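Participant: no sequence for this one, just the structure:
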């Protein structure tokens, strides 16, 4: 029995414009009908594992909870990071939380944004690593390389151990093409998967040996855990003071007790659009097409259409990604530079790196379908039984028109029940709330008008999601 620890942080900037800061790649269905996070949880079915523990950023908590609900996993505990501090502090929080529950489990640490084609091979590799972890080893899983890849770090194996594992000789940074070819030819190197298996106490011992500053900060952060529904919060100020470091640099490259187990499961971290093209199903011309796409005399392209028709004529080796508010066109051999486009968006003071036009909230989502200097139109969808916060605005008034379902509207001292084609007006400064009392999603059109239309013009008085 082991405790799966699923790290659902990260921004995935190389998969822009689909991946955004507030809706990163692990929450998207890139390789099937389920998101990468959901696939990670489902990959554990049939294993002798405890209920997984998830770690995510505070701002993603309701998104994680909703995706877990969709696959029938509402009972999972979600440990919240107030800020991102890389993988070593995240794993330390999980280990300390597990110890606070009176246990010292083997922890299987997984990233929520990986793709694994062969689940049976994955599960076999994990089973092979369990005896090594029980002996006190810090086990990592090395992907048997399929090509001289320059986009991954590598692990060099040392002496053979039990269960088909090896001692770790060394870790290597991402190589150039010539070095990667040499690694592949030697047969002694694996891709670094970022999957780990070790006992909680052993990880904390090694962390104390090599990075006591990280351990101390995480101990302070978990000194007064605060449960909130299925979420668990740590002390924000203490965790903000924690250094940011990867588990490889903090522990795995320094410990004398690292072991590596070969993994033959067609793994990918989907770190770029070209990496996604590699693992997707393709047509007879080598095109990986998703959405409403027409292709004529075109080959070896990745095309993803989110909201409209995309047509290709006579192009090769391109990535074309269309969303409601942005389009990316890049050569497949240049997609590592997408991160630079995101940096340019930030530098120019734009916000397309933060949100999609469609924004998800714990109660549902909204789509900003039109906006001007003093007006904005949104299509709002509220889940059955959900309620927006009791709030008011200093700078805008709102008109609501119900187009589907039933709305219960709280407006000052009034309570209104509106159905399709009915509407109401919320004056500037009026305290109000919106609720869906029905069994089907509530859809309405909201027309905002005023001198300032930013999302920060919200004063919350009461909120069932803890945001007031």
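Facilitator: Yep, it's here. Keep in mind the model is a prediction, meaning the values are calculated, not measured.
Participant: C-alpha only now, for contacts and for neighbours.
Facilitator: Noted.
Participant: so where do the helices sit in the stretch 51-200 of the chain?
Facilitator: Per DSSP state H, counting those that start in this stretch, the stretch 51-200 of the chain carries helices over the ranges 61-70, 87-100, 119-134, 177-186, 200-210.
Participant: Any chance of these in JSON lines with mean neighbour count and distance to residue 226 as columns?
Facilitator: Converted to JSON lines, the helices of the stretch 51-200 of the chain look like this (neighbours: other C-alpha atoms under 10 Å; distance: least, C-alpha to C-alpha, whole Å):
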{"stretch": "helix 61-70", "mean neighbour count": "17", "distance to residue 226": "14"}
{"stretch": "helix 87-100", "mean neighbour count": "22", "distance to residue 226": "11"}
{"stretch": "helix 119-134", "mean neighbour count": "19", "distance to residue 226": "30"}
{"stretch": "helix 177-186", "mean neighbour count": "15", "distance to residue 226": "46"}
{"stretch": "helix 200-210", "mean neighbour count": "19", "distance to residue 226": "21"}
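Participant: could you dump these to TSV with distance to residue 406?
Facilitator: Formatted as TSV, the helices of the stretch 51-200 of the chain follow (distance: least, C-alpha to C-alpha, whole Å):
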stretch	distance to residue 406
helix 61-70	22
helix 87-100	42
helix 119-134	44
helix 177-186	60
helix 200-210	49
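Participant: Looking at the ones you listed, spot the one closest to residue 313.
Facilitator: The closest of those to residue 313 is helix 177-186. By C-alpha to C-alpha, the value is 32.5 Å.
Participant: Name the residues that touch the closest one?
Facilitator: If you take C-alpha atoms under 8 Å, 6 or more residues apart in numbering as the criterion, helix 177-186 is touched by 145, 147, 148, 149, 150, 189.
Participant: What about these, which are in strands?
Facilitator: Under the assignment DSSP state E, the contacts of helix 177-186 contribute residue 189 to strands.
Participant: Now list the buried members of the contacts of helix 177-186.
Facilitator: The neighbour-count test (16 or more other C-alpha atoms under 10 Å) marks 145, 148, 149, 150, 189 as buried among the contacts of helix 177-186.
Participant: before we go on, here's another structure to hold up against the first:
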């Protein structure tokens, strides 16, 4: 669980309130995790429906789970919310809630009806953080980054939080180790007495020769994408710099509604705002903004030396991992023989690299990627081409997670498809029908409660049933062990969009 820091002269009560004496800080901090990205550069492990923040590419935790842990043991003197605010998309909300629950983190999830980049996402989070009348400092972190030294990160965040207390908008900058053209850069200005620098400007992904000049100058740092700002400071600044976005997000939040652990902004209002990043919408405009309508906060950048990586490519994953004497790194069932500076990732089958040099090999159940490390940035274009061909490998894995469990597409042909379906205890699929396919179910483990038309009956192991085309049906697991069935679909069209839902426990009905 996330912990709350206290100072010797103050304490935080069981209700989370600060019971401090004069001179104690106990300022409230609300962690915000932005989890709406797609991460196509880490294909084929990262897919549109299961992006990189949900996968475990550099540790036992997923990147999201690792991000949620980073406020644990934050330096004393701050009142850190135990429940982070997570902003995510509809298609990922169940997996995100499940992963955080596995780690003992009960989060507050804001479900965006569509992606509108990071500025609108942060605006919704700031509105939620202010909803109880308090004004927390937001520590805003992308869900898909890697940090080697969490204590060093927390030290930089604490320095930035002190600036945010005084009304600044702070970010963390990473001193560059190479002239990387895949990052944005922050030009640092005057040094401040209590740590950090005034932001002197931003540069977006320069050419290689310009990036080399930045590294040599020593006055340009990589933009980490981590921001620290008081909730009301963000909202007030956005209202001055982006009034249309502020108005749309304010209306979306004010007219939104809560469903259990999920908050849903008003869809029409949220979709009316333009997509824009925190950098473009606000940070890059702080220096030249019109201050006639009110003071614009100072932009501050604090140095981050913590082994940061945005894991924006397979080469970045290789760089973040431990390597053997020849510079090779691997994950899963991999073997190297005479290989140098190579990376191998296996999701199941043995991947053997013999005599390879600077090569990345990634294996999943339905795709294999082989790419020179100097061309890993081209993977994004490859995925776009695969997507344009309407190939299923662009969006989903063979194994697809659902709020009730998962299914694995074992085999398929022109007029048939075979799936292995696993339903968690107590869960049930929606009441549904299909216009273009019939289904045969065989129970291989557990007990199934089947609804078929007006019938309802139990099936045990080695028993089966048939669901005719156009028949309303539902599959439930009333038992205490996972229910596993083999489903054989047959028909003229077998796509996942041939589902008409009449009743659903997970809010997926139209």
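Facilitator: Now that the structure is in, tell me what you want to look at. Worth saying up front: this structure is predicted, and the values here are computed from it rather than measured.
Participant: Select, out of the helices of the stretch 51-200 of structure 1, the one closest to residue 413 of structure 1.
Facilitator: helix 61-70 (30.0 Å).
Participant: Where in structure 2 does that closest one align, residue-wise?
Facilitator: Helix 61-70 of structure 1 lines up with residues 93-102 of structure 2 when matched by TM-score structural alignment.
Participant: ok, and what's touching that stretch?
Facilitator: 54, 64, 65, 68, 106, 107, 109, 111, 401, 402, 403.
Participant: Cross-check the contact I'm expecting between residue 36 of structure 1 and residue 43.
Facilitator: No - here residue 36 of structure 1 lies out of contact with residue 43, judged by C-alpha atoms under 8 Å, at a distance of 10.3 Å.
Participant: These two: who's more crowded?
Facilitator: Counted by other C-alpha atoms under 10 Å, residue 36 of structure 1 and residue 43 do not tie: residue 36 has more neighbours, with 24 against 16.
Participant: Would you mind finding the match for that one in structure 2?
Facilitator: Taking TM-score structural alignment for the superposition, residue 36 of structure 1 sits opposite residue 63 in structure 2.
Participant: which residue sits closest to its match in space, ignoring its chain neighbours?
Facilitator: Excluding the flanking residues, the one nearest residue 63 of structure 2 by C-alpha to C-alpha, 6 or more residues apart in numbering is residue 53, at 4.9 Å.
Participant: next one: residue 169 of structure 1
Facilitator: Nearest non-adjacent residue to residue 169 of structure 1, counting by C-alpha to C-alpha, 6+ apart: residue 158, 4.6 Å away.
Participant: What about the aligned partner of residue 243 of structure 2 in structure 1, how many residues nearby?
Facilitator: In structure 1, the residue matched to residue 243 of structure 2 (TM-score structural alignment) is residue 212. By the criterion of other C-alpha under 10 Å, residue 212 of structure 1 has 15 neighbours.
Participant: can you check residue 454 of structure 1 too?
Facilitator: Using other C-alpha under 10 Å, residue 454 of structure 1 is surrounded by 9 other residues.
Participant: Please say which position in structure 2 it maps to.
Facilitator: Under the alignment (TM-score structural alignment), residue 454 of structure 1 maps onto residue 495.
Participant: Residue 399 of structure 1 too?
Facilitator: Per TM-score structural alignment, residue 399 of structure 1 is aligned with residue 440.
Participant: Might you report the residue contacts of its match?
Facilitator: Each residue near residue 440 of structure 2 by C-alpha under 8 Å, 6+ apart is listed here: 464, 465, 466, 467, 487, 488, 489.
Participant: Whichever of those residues end up buried, select them in PyMOL.
Facilitator: Of the contacts of residue 440 of structure 2, the buried ones can be selected in PyMOL as follows, counting by 16+ other C-alpha under 10 Å:
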select buried, resi 464+467+487+488+489
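Participant: Which one of the contacts of residue 440 of structure 2 is nearest to residue 12 of structure 2?
Facilitator: residue 487 (53.7 Å).
Participant: The closest one in helix, strand or coil?
Facilitator: Following DSSP: H, G, I helix; E, B strand; the rest coil, we place residue 487 of structure 2 in the strand state.
Participant: from memory it sits against residue 421, does it?
Facilitator: Yes - counting by C-alpha under 8 Å, residue 487 of structure 2 touches residue 421, with 7.1 Å between them.
Participant: where exactly do the strands run in the stretch 151-300 of structure 1?
Facilitator: Ranges of strands in the stretch 151-300 of structure 1, per DSSP state E, counting those that start in this stretch, are 154-160, 166-172, 189-199, 226-228, 231-233, 258-263, 267-268, 288-290, 293-296.
Participant: now the third one: which residue numbers in structure 2?
Facilitator: Under TM-score structural alignment, the alignment places strand 189-199 of structure 1 onto residues 220-230 of structure 2.
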